[in-house]
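Q: I would like to see how this sequence folds:
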Amino acid sequence: MRLVQFKDTAGAQQVAVVEDQNTLIPLQGVSTTRELATIALAKGMTMIEKAKIRMGDTTVDYNEVARDGRLLPPITHVDPAHFLVTGTGLTHLGSASARANMHKADNKDANETDSMKMFRMGVEGGKPKAGEHGVQPEWFYKGDGSIVANPGADIPSPSFALDGSEEPEIAAVYVIDHDGTPVRIGFAIGNEFSDHVMERQNYLYLAHSKLRHCAMGPELLLGDLPSHVEGTSRLYRDGKVIWEKQFVSGEDNMSHSIANLEYHHFKYDLFRRPGDVHAHFFGTATLSFADGVTTQDGDEFEIESPLFGRPIRNRLMVQAERPVTVKAI
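A: Predicted coordinates:
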């Protein structure tokens, strides 16, 4: 089952089950994915069970909602500061080569870059036995809920950015229960948009390069993630595809287990604050930047996987310069 959040014609938020590629079935008595999750937790039910109970008799034209720009991310929070967006890198088999090329070791005699060392650590210790904790992955912070672009909307890139390129990834979505327990409610396809030129200048700029907008959805996949996921990432310019490549994800294609990535994120107390929402990107091995493509203002990113239903498509929009003034009192 997959869920979609959207605004109705009056501007009110709704959540619906995806019946097919043309039809949505709104849920009754609940208006957000987070609210549905809260009710399911209180009743000791799964999201799928609770969604089935809440399904109404009316339908909505999915294409019309998308055409009118009324789709929302698959998870939202009324206070964006309580929606944390984070991720991990070097988690996929094959993800190290492109990264290593961006971060050549300063020591010419070194056998490995730091990226390759981190990747090897993941391959050797990223999938521990049940009940054990493996090696921790690379981790990064992207921002709060204010940086999540709606499906179909522009992805802003700041005027000072040196690049703005896609990263086709799967993001897991979590709510934190009243007792501080992280609860995974589903998965979404996403674009973990980043500044790869800035990152390439120096590996210590990785944190800066990730402080960018991103996009997810529009559909939230409920239940478990298959061990093998396939998809396609495309870049459009003036309506024409200028780059296209297949990508794979799921644990069969990863050097870390999802459980290990989750442990090393939620082991920190500050990420287990009751009522918060988290979206955690799991990484990728496929980038147009790694193939020598330079994006331009107005380019469109499209990321799709049959598992996640409707593709997510967003346009790159370079923002005007915004002077920053720091005052002292």
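Q: going by C-alpha atoms from here, please, whenever you check contacts or count neighbours.
A: OK.
Q: how close does Asp269 sit to Ile176?
A: The gap separating Asp269 from Ile176 is 11 Å, by Cα to Cα, to the nearest Å.
Q: who has more neighbours out of the two?
A: Ile176 (19 against 9; other Cα atoms under 10 Å).
Q: show the contacting residues for the more buried one.
A: Contact analysis of Ile176 by Cα atoms under 8 Å, 6 or more residues apart in numbering lists 182-183, 272-277.
Q: let me know the closest of the residues you listed to Ala153.
A: For the contacts of Ile176, the residue nearest Ala153 by Cα to Cα is Val277; the value is 21.7 Å.
Q: distance-wise, check that closest one relative to Gly239.
A: 35 Å.
Q: Arg184 too?
A: For Arg184, the distance to Gly239 - Cα to Cα - is 37 Å.
Q: could you also give me the structure for this next sequence, so I can compare it with the first?
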Amino acid sequence: MSTILFECEYQGLRYAGLGKAAAGESLTLYRVADGQLRAAFLAGGGPEAVAAAVTEGAETVTVTAGDPEVRFLPPLLPTAGDALLTGFMGTHRSKYADDPDPDKEFTPPNWLIKGFGSWVRMPDEPLAAAASTVALLEEPEVALVYVNDEDGTPRYAGYTFANDLNDIGYHLKNPWGWTPYSKLCETSMTPWLFLGEPPRTVTGQITIERDGAAAWKGDFSCGADALYHQVEDMVDHLFSYPVMRRPGLVSYVLLGADKASYHDGFRIADGDRVTIDVASHGVVLSNVIEYARRAEAA
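A: Down below sits the predicted model:
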């Protein structure tokens, strides 16, 4: 398994850590400055060098995993400025009638801007959807993390996992025009940054609870082997656009998801808890869905 890195806030200060700890276990936090980890990735040297940049000579504090004063952060999220959350659509093989042909000219999948990095929610934080939501769909996805150097060259940092919640019901009313609206639901992400190549295979289970009881369960798979397109082709095409190569920009790139609860006839309701157990990688992402109050007319 890859080295795992995370960042958090504790008693008003920013820290980083290595690995994951079960609830109740001790967790060592290393004091870091904003941007220190991004600089470590840009300096190169691989996971060992990044881990050394975090731990060597750092002030430490030991906490208990699950301490309510520890607030986890999206990977490499800047305090000043922001990051960009975007995603590919229709990427999985199950959504194509033919098999991928490596000799065929690359045709990029659909893509959209989901929002700013500061919009990303952490595990156990509620996910807001519009009051006008038609039908929600959870989407367990691999999220690739990139940071651009001072010349604007994107540097791959690692990967994590996300739930790209969206209003598929609204999308289906007008697939050619209303998809961006349907994506205006909050996205959750795990804070655990895996310092390795994008995963080939990711497996796990989705559980949706209503009133404290499981209302729907289903298995999922994602990762590079589940995709119709090559990850390298998709990412190279995305970063061929100059606006994606702004110096210092952090990008969270969602690789898309397969079918899930909506396609099985289930409908997510206000107050349901969606839990994505990424069993292959030992992480869990769980959030309660909240339908937001409709904004008053200006």
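Q: TM-score for these two?
A: Superposed pair, TM-score by TM-score structural alignment, normalised by the length of the second structure: 0.88. Supporting alignment: 290 aligned residues with a Cα RMSD of 2.3 Å.
Q: okay, now the aligned partner of Val241 of the first structure in the second structure: neighbour count?
A: Taking TM-score structural alignment, the alignment pairs Val241 of the first structure with Ala214 from the second structure. Residues within reach of Ala214 of the second structure, counting by other Cα under 10 Å, total 13.
Q: can you check Asp68 of the first structure too?
A: 11.
Q: so who does it touch?
A: Contacts for Asp68 of the first structure were tallied using Cα under 8 Å, 6+ apart; there are none.
Q: hang on, the earlier thing: ok, the match of Val241 of the first structure touching Ile208?
A: Yes. With contact defined as Cα atoms under 8 Å, Ala214 of the second structure counts as touching Ile208 (5.8 Å).
Q: I'd say Pro180 of the second structure and Leu112 touch.
A: Yes. With contact defined as Cα under 8 Å, Pro180 of the second structure counts as touching Leu112 (7.1 Å).
Q: so for the two, which sits in the more crowded spot?
A: Neighbours per residue, other Cα under 10 Å: of Pro180 of the second structure and Leu112, the larger number sits with Pro180, 17 against 14.
Q: in three-state terms, label the more buried one for me.
A: For Pro180 of the second structure, the assignment made with DSSP: H, G, I helix; E, B strand; the rest coil gives helix.
Q: aligned to it, what sits in the first structure?
A: So Pro180 of the second structure corresponds to Ala207, using TM-score structural alignment.
Q: which residue sits closest to its match in space, ignoring its chain neighbours?
A: Phe140 (6.5 Å; Cα to Cα, 6 or more residues apart in numbering).
Q: any idea how far Glu192 of the first structure is from the one you found?
A: Taking Cα to Cα, one finds Phe140 of the first structure at 11 Å from Glu192 of the first structure.
Q: same question, Cys214 of the first structure
A: Distance, Cys214 of the first structure to Glu192 of the first structure, using Cα to Cα: 5 Å.
Q: quick one, helices of the stretch 151-298 of the second structure?
A: For the stretch 151-298 of the second structure, applying DSSP state H, counting those that start in this stretch gives helices covering 168-173, 179-182, 231-238.
Q: give me the neighbour count for the closest residue to Thr28 of the second structure other than its chain neighbours.
A: Closest residue in space to Thr28 of the second structure, ignoring its immediate chain neighbours: Thr62 at 4.5 Å, by Cα to Cα, 6+ apart. The number of residues packed near Thr62 of the second structure is 10, by other Cα under 10 Å.
Q: tell me the counterpart of Thr62 of the second structure in the first structure.
A: Correspondence of Thr62 of the second structure to the first structure, assessed by TM-score structural alignment: Thr59.
Q: for that match, give me its contacts.
A: With contact set as Cα under 8 Å, 6+ apart, Thr59 of the first structure has these partners: 23-26.
Q: ok so, going back, quick one: what helix or strand has the residue nearest to Thr28 of the second structure in it?
A: According to DSSP states H and E, Thr62 of the second structure maps onto strand 60-64.
Q: how far apart are whichever helix or strand comes after that strand and its match in the first structure?
A: Toward the C-terminal end, the helix or strand that comes next after strand 60-64 of the second structure (DSSP H and E) is strand 70-72. The superposed strand 70-72 of the second structure is, by mean Cα distance after the TM-score superposition for the first structure, a mean 3.8 Å from where its aligned residues fall in the first structure.
Q: ok, and what's touching strand 70-72 of the second structure?
A: For strand 70-72 of the second structure, the surrounding residues in contact (Cα under 8 Å, 6+ apart) are 6-11, 122, 191.
Q: can you tell me which residue in the first structure aligns to Val145 of the second structure?
A: For Val145 of the second structure, the aligned residue in the first structure is Val173 (criterion: TM-score structural alignment).
Q: quick check: that match touching Pro182?
A: No. Counting by Cα under 8 Å, Pro182 is not a contact partner of Val173 of the first structure; they are 9.9 Å apart.
Q: on that earlier part again, what separation is there between the match of Pro180 of the second structure and Gln28 of the first structure?
A: From Ala207 of the first structure across to Gln28 of the first structure, the span is 42 Å (Cα to Cα).
Q: give the aligned range of stretch 298-305 of the first structure in the second structure.
A: Alignment note (TM-score structural alignment): stretch 298-305 of the first structure is matched to residues 271-278 of the second structure.
Q: should've said stretch 183-193 of the first structure
A: Following TM-score structural alignment, the partner segment of stretch 183-193 of the first structure in the second structure covers residues 155-165.
Q: what's that stretch in contact with?
A: Residues from elsewhere that reach stretch 155-165 of the second structure (Cα under 8 Å, 6+ apart): 41-42, 136-149, 183, 185-198, 254, 276, 285.
Q: strands of the stretch 151-298 of the second structure, start to end?
A: 154-163, 166-167, 188-189, 193-195, 202-210, 213-222, 250-254, 273-278, 283-291 (DSSP state E, counting those that start in this stretch).
Q: rebuild those as TSV, extending it with distance to Gly35 of the second structure.
A: Rendered in TSV, the data for the strands of the stretch 151-298 of the second structure read as follows (distance: least, Cα to Cα, whole Å):
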stretch	distance to Gly35 of the second structure
strand 154-163	13
strand 166-167	31
strand 188-189	20
strand 193-195	15
strand 202-210	29
strand 213-222	30
strand 250-254	11
strand 273-278	28
strand 283-291	25
